[in-house]
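K.L.:
Got a predicted structure plus its sequence, pasted below:
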Amino acid sequence: MLPLNSLLRVAPLVAALLLTACAGTPDAGPAPAGFYRVAQGDTLWRIASKSGRSVAEIKRWNKLDNNDIQTGQLLRVTPPGGSPSSGSPSGSKPAPAPSKPAVDMQLAWPVPGQVVARYNGSTMKGVALAVKPGEPVKAAAAGKVVYVGGGIRAYGNLIVVKHNARVITVYAYNRELLVKDGASVQAGQVIANAGGSAGVPNDRVHFEVRVDGKAVDPTPYMPSR
């Protein structure tokens, strides 16, 4: 069991992971005029296209740093103080905005296996990487371990590493955890053995990148494959 000070330190993070593991479609009413309620499977490009706007406008009006949106989220689709009516002056469809990291940081893949499930911002908050039982799981960058344990059932045996004031990485579905809470780790250091634990898959590692506590697409931070 984690000491009390460690539990207090990571409680907001663990709460966020619990909400992710248990998340469903929010019980939300219809969007008011000039706004749009994000539905399951929506993307910013799709919402912009429906509204006759550009992705850049939607992001600017909603102060979005990246393309990550949540089911049930309310987005402004008209200019602040503008008319709810929409339309593209040029009649052309807006182009999707290129994905870019929310912070400038390069990470390494924790295992070499193929991506078998990709981030979608709603049902998948990270990526799933194929592994063989017992395969080593490595830290994506240098940092400090802020959580080790199996207290979140949907994540199995879990490790969370804090890299700086904004970025953490999450490693789930492990068979064996090889680091302790509070430990400093180096990029590429083996921190766990893959293979799953009771109730979670044993043929993959679940990997997340979180910026300011919010799950983001890990891909822009990783070397291309």
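P.N.:
Yep, that arrived. Everything numeric in this text was worked out from a predicted model, so none of it was measured.
K.L.:
When you work out contacts or count neighbours from here on, use the C-alpha atoms and nothing else.
P.N.:
OK.
K.L.:
Buried residues of the top helix by length along the chain, list them for me.
P.N.:
Under DSSP state H, the helix in the chain containing the largest number of residues is helix 4-22. Buried residues in helix 4-22, counted by 16 or more other CA atoms under 10 Å: 13-14, 17-18, 20-21.
K.L.:
Lys50: which of the residues you listed is nearest?
P.N.:
Thr20 (27.6 Å; CA to CA).
K.L.:
host element of Val146?
P.N.:
strand 143-149 (DSSP states H and E).
K.L.:
here's the one I want to compare it with:
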Amino acid sequence: MPIRAFILVLIFSLLAGCASRKGVYHTVKQGQTLYRISQTYGVDPTQLARVNGVSDPTRLRVGQRLYIPQASRVQTVPKTIKAAKSESAVAKLQPKVPPRSVSPVKTSSPAKSKPAPPPKSPTKGLFAYPVKGKIVKHFGERAGNINRGVEFAVPRGTTVMAAAKGRVIYSGNGIKGYGHLIIIKHRDSYYTVYGYNEQNLVANGVDVVRGQRIALSGVPPSGGQARLHFEIRIGKEAVNPIFYLP
């Protein structure tokens, strides 16, 4: 996909995320695997693991909640009694040996629309903190609303820094709900998003380095406490930034 077209797709995904917040949370039950869950909801298992920060898809916990992007309702994940008993026996006798039934998760390819295959598991410290402040809004679902990033409470006018080396592909205030916004493209299909800025200090097409000043923090368009909205995306899929920060 040409980079210009891909930028539009990414921006439209931000707009869609702000407007619809579509998605549900599935609670893992005994005998369910990430692969079975992904097949039931019709999503790519690698994408599902990446969005939820699951580094080892073979070891889901009963009661663990998985965010299913684009799903409109919670579904019942089918399983045979034989399969459930088999998984339980393997878990009891050999807890360190992952079930063979989930092997497709490791071999699945990322969506063809993504420029390059991303890493299969999060890397701590891959990105630096864009600001120093308390997280006041976490990634995921809260009170029925889905947040695709984290928000840091910081004084108005705080310097916002690039989380990693990359190129600015968007700098403006044309996306509703984000105020002055910056999107930076990094290697391996990673993107970082910086919203609610009072002022952007870099323009489209500018190359930046890790820790470089790119904006001054501001207040959300809806008002309230000054803060920075920060996202990390792989392609157009938002992932939990906590798994990638130091």
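P.N.:
Noted; the coordinates are in hand. Please read all numbers here as calculations on a predicted model, not as lab measurements.
K.L.:
circling back to that earlier point, tell me the angle of the longest helix of the first structure relative to strand 143-149?
P.N.:
Computed by axes from the mean of the first three to the mean of the last three CA atoms, to 10 degrees, the angle separating helix 4-22 of the first structure from strand 143-149 equals 70 degrees.
K.L.:
Which helix or strand contains Leu228 of the second structure?
P.N.:
strand 227-234.
K.L.:
counterpart of that strand in the first structure, which residues?
P.N.:
Aligned by TM-score structural alignment, strand 227-234 of the second structure falls on residues 204-211 of the first structure.
K.L.:
where along the second structure do the strands fall?
P.N.:
Per DSSP state E, the second structure carries strands over the ranges 23-27, 65-69, 134-137, 140-142, 145-147, 150-153, 159-161, 166-172, 180-185, 190-200, 207-208, 213-217, 227-234, 237-239.
K.L.:
Of all those strands, which one comes closest to Arg4 of the second structure?
P.N.:
Comparing these by CA to CA, strand 166-172 comes nearest, at 8.9 Å.
K.L.:
Which part of the first structure matches that closest one?
P.N.:
Residue span in the first structure matched to strand 166-172 of the second structure, by TM-score structural alignment: 143-149.
K.L.:
List the contacts of that stretch.
P.N.:
6, 10, 157-164, 177, 179-187 (CA atoms under 8 Å, 6 or more residues apart in numbering).
K.L.:
Report the mean deviation for that stretch after fitting onto the second structure.
P.N.:
Following the fit onto the second structure, the mean deviation recorded for stretch 143-149 of the first structure is 0.3 Å by mean CA distance after the TM-score superposition for the first structure.
K.L.:
what about Ala141 of the first structure, distance to Thr25 of the first structure?
P.N.:
33 Å (CA to CA, to the nearest Å).
K.L.:
Looking at these two, which is more packed in?
P.N.:
For Ala141 of the first structure versus Thr25, the count of surrounding residues by other CA atoms under 10 Å is larger for Ala141: 22 against 12.
K.L.:
which secondary structure elements does the longest helix of the first structure contact?
P.N.:
Counting contacts by 3 or more CA pairs under 8 Å, 6 or more residues apart in numbering; DSSP states H and E, helix 4-22 of the first structure packs against strand 143-149.
K.L.:
tilt between the strand it packs on and strand 157-162?
P.N.:
Using the same axes, to 10 degrees: strand 143-149 of the first structure against strand 157-162 is 150 degrees.
K.L.:
and Arg60 of the first structure, how many neighbours?
P.N.:
13.
K.L.:
Quick check: it vs Pro12 of the first structure, distance?
P.N.:
Taken as CA to CA, the span from Arg60 of the first structure to Pro12 of the first structure is 28 Å.
K.L.:
ok, now Val137 of the first structure?
P.N.:
From Val137 of the first structure to Pro12 of the first structure the distance is 25 Å (CA to CA).
K.L.:
can you check Pro220 of the first structure too?
P.N.:
Pro220 of the first structure is 25 Å from Pro12 of the first structure, by CA to CA.
K.L.:
Val55 of the first structure now?
P.N.:
31 Å.
K.L.:
can you put the buried residues of helix 4-22 of the first structure in JSON lines and add distance to Gln73 of the first structure?
P.N.:
Listed next are the buried residues of helix 4-22 of the first structure as JSON lines, based on distance: CA to CA, whole Å:
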{"residue": "Leu13", "distance to Gln73 of the first structure": "20"}
{"residue": "Val14", "distance to Gln73 of the first structure": "22"}
{"residue": "Leu17", "distance to Gln73 of the first structure": "18"}
{"residue": "Leu18", "distance to Gln73 of the first structure": "19"}
{"residue": "Thr20", "distance to Gln73 of the first structure": "15"}
{"residue": "Ala21", "distance to Gln73 of the first structure": "18"}
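K.L.:
what's the closest of the residues you listed to Lys125 of the first structure?
P.N.:
Using CA to CA, these come closest to Lys125 of the first structure at Thr20, 7.6 Å.
K.L.:
so who does the closest one touch?
P.N.:
Lys125.
K.L.:
So what does Lys162 of the first structure match up with in the second structure?
P.N.:
In the second structure, Lys162 of the first structure lands on Lys185 (TM-score structural alignment).
K.L.:
Buried residues of stretch 126-146 of the first structure, list them for me.
P.N.:
For stretch 126-146 of the first structure, by 16+ other CA under 10 Å, it's 126-132, 134-146.
K.L.:
Neighbours of the residue lying closest to Leu181 of the second structure once chain neighbours are set aside, how many?
P.N.:
Taking CA to CA, 6 or more residues apart in numbering, and ignoring the residues beside it in sequence, Leu181 of the second structure has Gly195 as its nearest neighbour in space, at 4.6 Å. Residues lying near Gly195 of the second structure (other CA under 10 Å) number 28.
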